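*Asks:* Sequence and predicted structure below; questions after.
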Amino acid sequence: MLENMRGVENLTRDRLEAIISQHAAAKVDGKLQKLEVSGRVKFTMKKRKIKESLEELGRYIDMLDKFQVKADKIAVVDELYTPEGTTGSTLPIDTIRNNAKKLYNTLTKTWCSKHSSHAAGLLLEQRLIQKPKKRLSQLHRHRHRQRQRQHVTVDQSAVQVRKSAPLSAASTTSLASTPSHNPSEFQIITNLCSILQGPCHPCIGFRLDSEGYLRGTYSAQRDAAHMHGGVSLEDILKGKSWTFSQREQYDLSITLVSSLLQLSHTPWLQGTWNKRDIIFFRAKVADSTHGISVDLKHPYLSREHKQKTPLVHCSSGDITDSSKILALGVMLLEMCSALPIEEHLEDGDRGQHDQYTEISHLQAARRWLQESENEFSFAFLAAISYCLQCFMKPRASLSDQAFSQTVEQQVLAPLENERNMLLLGPTY
């Protein structure tokens, strides 16, 4: 039974007796059967080999784990620098633009005839939808749970107007939710100034009907608590009393980029824009960190309405947007450094009539970017560089869907992805 078996040459009598005593011979039909332990002995002799195999398997598993960790890091970098984070606006761009045109034209014909011009500010919002993605930290804690982002759309026919000084010449507007009333239940407004000058709630609501008439009013709720009076992005940069936090840099930059994509070829962005046109209200509660009270979460695009300005209809799409995109790149550069572009202009940048022009700003921005390249993150460097390059494209038009998608991929997506990774953690 134990003959010709390997590894039993040194088996002692005592050990053999122990094996036999544990495996008493069985009887079949009264006959004593042989003790079959050869299979067990062979298995015992293979334990060392099995142990070695398991150790080798463990080494291979550890190696695969290391490869997986490296692959995850590469995936995070690829996601950060590829334009796949943004999936577009909560509404079609054409719908947003048509609503913006309708609002502008309605305000223009509803102002009083007493003043030659009126100032109005449009609340800028991102209105972006993103694909829900799991963060690595969430994946480890909630492996079997799915997390989705919720997006709330608002009634696009609703307008909120906040009173600001001078009341007869200025207001701030935003699209917002309203009571579920029929627009015809409200009175048609023919003189907006008279309502703003009279005693009324600090934030009042109006409705735009299908005919383009402004109807109202009703008491509305503010998105945030403000005081009267505002400050421009130019004032903040010139004052040098504010250092943008990382979140403020990304959020405000993404808002400006998405607003350009949405409002281009509307009267709100019919011409170019700059830091003087970006207005913030002063918050009621001062920021203890910065020492000033500015609500950076709610930027407004300020525009002047003149009495003789004709109503603006749908654009033919021939207007170039190269100047607007250059201005966007300059503002991104200024916000990253918390300094105005004027501090980097040189005498050699002056153009015709010894004046600084947008070409002057382009030259100063390129020089500034090259000298301080290491001070900017990858996303800001890529976004600003692309904006400056677009100035050399005389036919650049955001009404062209292909070009608009390129701007979204090269400017908006890197900023959004980098913001999400730095503030929320990498995705899986």
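*Replies:* Received the coordinates, thanks.
*Asks:* From now on I want contacts and neighbour counts done on CA atoms only, so please keep to that.
*Replies:* OK.
*Asks:* any chance you could map the helices in the stretch 301-428 of the chain?
*Replies:* 322-337, 358-371, 378-390, 401-407, 413-424 (DSSP state H, counting those that start in this stretch).
*Asks:* So for Lys70, which of the ones you listed sits nearest?
*Replies:* Closest of those to Lys70 is helix 413-424, at 17.2 Å (criterion: C-alpha to C-alpha).
*Asks:* Give me whichever of the helices of the stretch 301-428 of the chain is most buried.
*Replies:* helix 322-337 (a mean of 23; mean count of other C-alpha atoms under 10 Å).
*Asks:* what about that one, distance to the chain center?
*Replies:* Taking C-alpha atoms, centre = their mean, to the nearest Å, one finds the center of helix 322-337 at 17 Å from the center of the full chain.
*Asks:* on contacts alone, who are the packing partners of that helix?
*Replies:* Helix 322-337 sits against helix 246-263, helix 358-371, helix 378-390, with contacts defined as 3 or more C-alpha pairs under 8 Å, 6 or more residues apart in numbering; DSSP states H and E.
*Asks:* and the comparison structure, right after this:
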Amino acid sequence: MLHQTLGKAWSCSSHASHEIRLLLEDRVVRRKELKSLKKVKPPSQPLSFTITHKSPTSCALWKSAKIEIIDSDREADKENKTVRFKESDTRRFGQGQQSINIRSIHGLTVVGGLCTAFRCYNRFGFGLDDQGVLYETYQAEIKPVCCADNLISLQELLLARSDKKCIIPLTDQQRYRLSIILTSSFLQLYSTPWLNKHWNQRTILFSSTLKDDQLEVDLRHPFIAESYGSSPCQNTTSMEAKEVADDSANLLMLAKILLQIKFHDRASSISNKERASDPTTFDRVRESQLLNQWVFQERENLSLGHQNAIKFCIDSSNRTDADLWDLKFRQIVLDKVIVPLVDELNYMQGVT
């Protein structure tokens, strides 16, 4: 719904296309265990996304805006899961006029074009309701993110060796945070065209700056970029997108990314074999074998959480019932992949 609404809202006749960036954020809700037996209240903050845009005809700075999901049925998670995924029913989009009438009572303005809204304000927020209607809701102090023009892809970051003085090695905590952010965003955005047919390291970008001959990468704010045309975009339907998506390949890619983040500064005979293979073809059996060999080779250097998470992704890629379009299966992936990494990061930070 977010992708569809943004596509329609960029229907600006003044510009041929609009480049926007969607921030990939850590959307894992952590439930702190209290010493008392009081119930933990569910999070009061609504789900939100941060987008960044720069006018295609000016040298103005990038501007950021937050889009909050409003009027969603945010029920308390009675099953005590870390994160619950919820997708809106597309059949409810026809109730847009009713939604507009309700919203007008509260004095909220429906957004006709995002390009105009970005020109008028420096810091602002939108509300997106469950009928796919976008509103101007508030002006906020939003720190601009994803705003640098000097970019580096996840692929370039992971292939960089720590012996190169221009690259600052990742700390252990940075590796965990990056793995959690990318995996949670991958699961939440999987059924949208943001991730296209295949998820890979080239589509994930970071802002970077050069200081004292060292490249500082903003690891806290990875993002993906999208281009919207001047006319309302013809979005790929869910069924069409599902037909071209390859769950097996994407699960193996997730396992590979987790391994590469963990060992990004170390040479591996397995990764060398991958570089020598044909990059234009995907051989699931060979890819699975190489990743299993990599896990076995590094078994003494992998934590239990990392090992179980990566093995789960590899094993699931070989299952015929593994369907990333199924919210229940995505919840299983979250429990098996993200939760162990969050627990280990909390232990590392001394969080109980």
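*Replies:* It's in. Since we're looking at a predicted model, the values are computed, not measured.
*Asks:* quick one: TM-score?
*Replies:* Once superposed, the chains reach a TM-score of 0.67 (TM-score structural alignment, normalised by the length of structure 2), with 303 aligned residues with a C-alpha RMSD of 4.1 Å.
*Asks:* before we move on, the earlier item: can the helices and strands packed on helix 322-337 of structure 1 go into JSON lines with extra columns for distance to Lys49 of structure 1?
*Replies:* Shown next, in JSON lines, are those (distance: least, C-alpha to C-alpha, whole Å):
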{"stretch": "helix 246-263", "distance to Lys49 of structure 1": "58"}
{"stretch": "helix 358-371", "distance to Lys49 of structure 1": "63"}
{"stretch": "helix 378-390", "distance to Lys49 of structure 1": "53"}
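*Asks:* Tell me which of the ones you listed lies nearest to Pro183 of structure 1.
*Replies:* Using C-alpha to C-alpha, the nearest of those to Pro183 of structure 1 is helix 246-263, at 25.4 Å.
*Asks:* quick revisit: now the helices of the stretch 301-428 of structure 1 as a markdown table including distance to Gly291 of structure 1?
*Replies:* Listed next are the helices of the stretch 301-428 of structure 1 as a markdown table, based on distance: least, C-alpha to C-alpha, whole Å:
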| stretch | distance to Gly291 of structure 1 |
| --- | --- |
| helix 322-337 | 18 |
| helix 358-371 | 28 |
| helix 378-390 | 27 |
| helix 401-407 | 36 |
| helix 413-424 | 24 |
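*Asks:* longest single helix anywhere in structure 1?
*Replies:* Counting by DSSP state H, the longest helix found in structure 1 is helix 47-80.
*Asks:* quick one, that helix and helix 378-390 angle?
*Replies:* Between helix 47-80 of structure 1 and helix 378-390, the angle comes out at 40 degrees (axes from the mean of the first three to the mean of the last three C-alpha atoms, to 10 degrees).
*Asks:* Trace helix 47-80 of structure 1 over to structure 2 and give me the residue numbers.
*Replies:* Aligned by TM-score structural alignment, helix 47-80 of structure 1 falls on no residue of structure 2.
*Asks:* from the chain's centre, how far out does that helix sit?
*Replies:* Worked out by C-alpha atoms, centre = their mean, helix 47-80 of structure 1 lies 35 Å from the chain centre.
*Asks:* residues in contact with whichever helix or strand comes after that helix?
*Replies:* Counting by DSSP states H and E, the next helix or strand C-terminal to helix 47-80 of structure 1 is strand 86-89. With contact meaning C-alpha atoms under 8 Å, 6 or more residues apart in numbering, strand 86-89 of structure 1 is reached by 126-131, 408, 412-413, 416.
*Asks:* Stretch 306-316 of structure 2 corresponds to what range in structure 1?
*Replies:* Stretch 306-316 of structure 2 corresponds to residues 380-390 in structure 1, going by TM-score structural alignment.
*Asks:* Out of the helices of the stretch 301-428 of structure 1, the one nearest His305 of structure 1 is which?
*Replies:* helix 322-337 (19.6 Å).
*Asks:* That closest one vs structure 2, average offset?
*Replies:* Compared with structure 2 after the fit, helix 322-337 of structure 1 shows a mean deviation of 1.4 Å (mean C-alpha distance after the TM-score superposition for structure 1).
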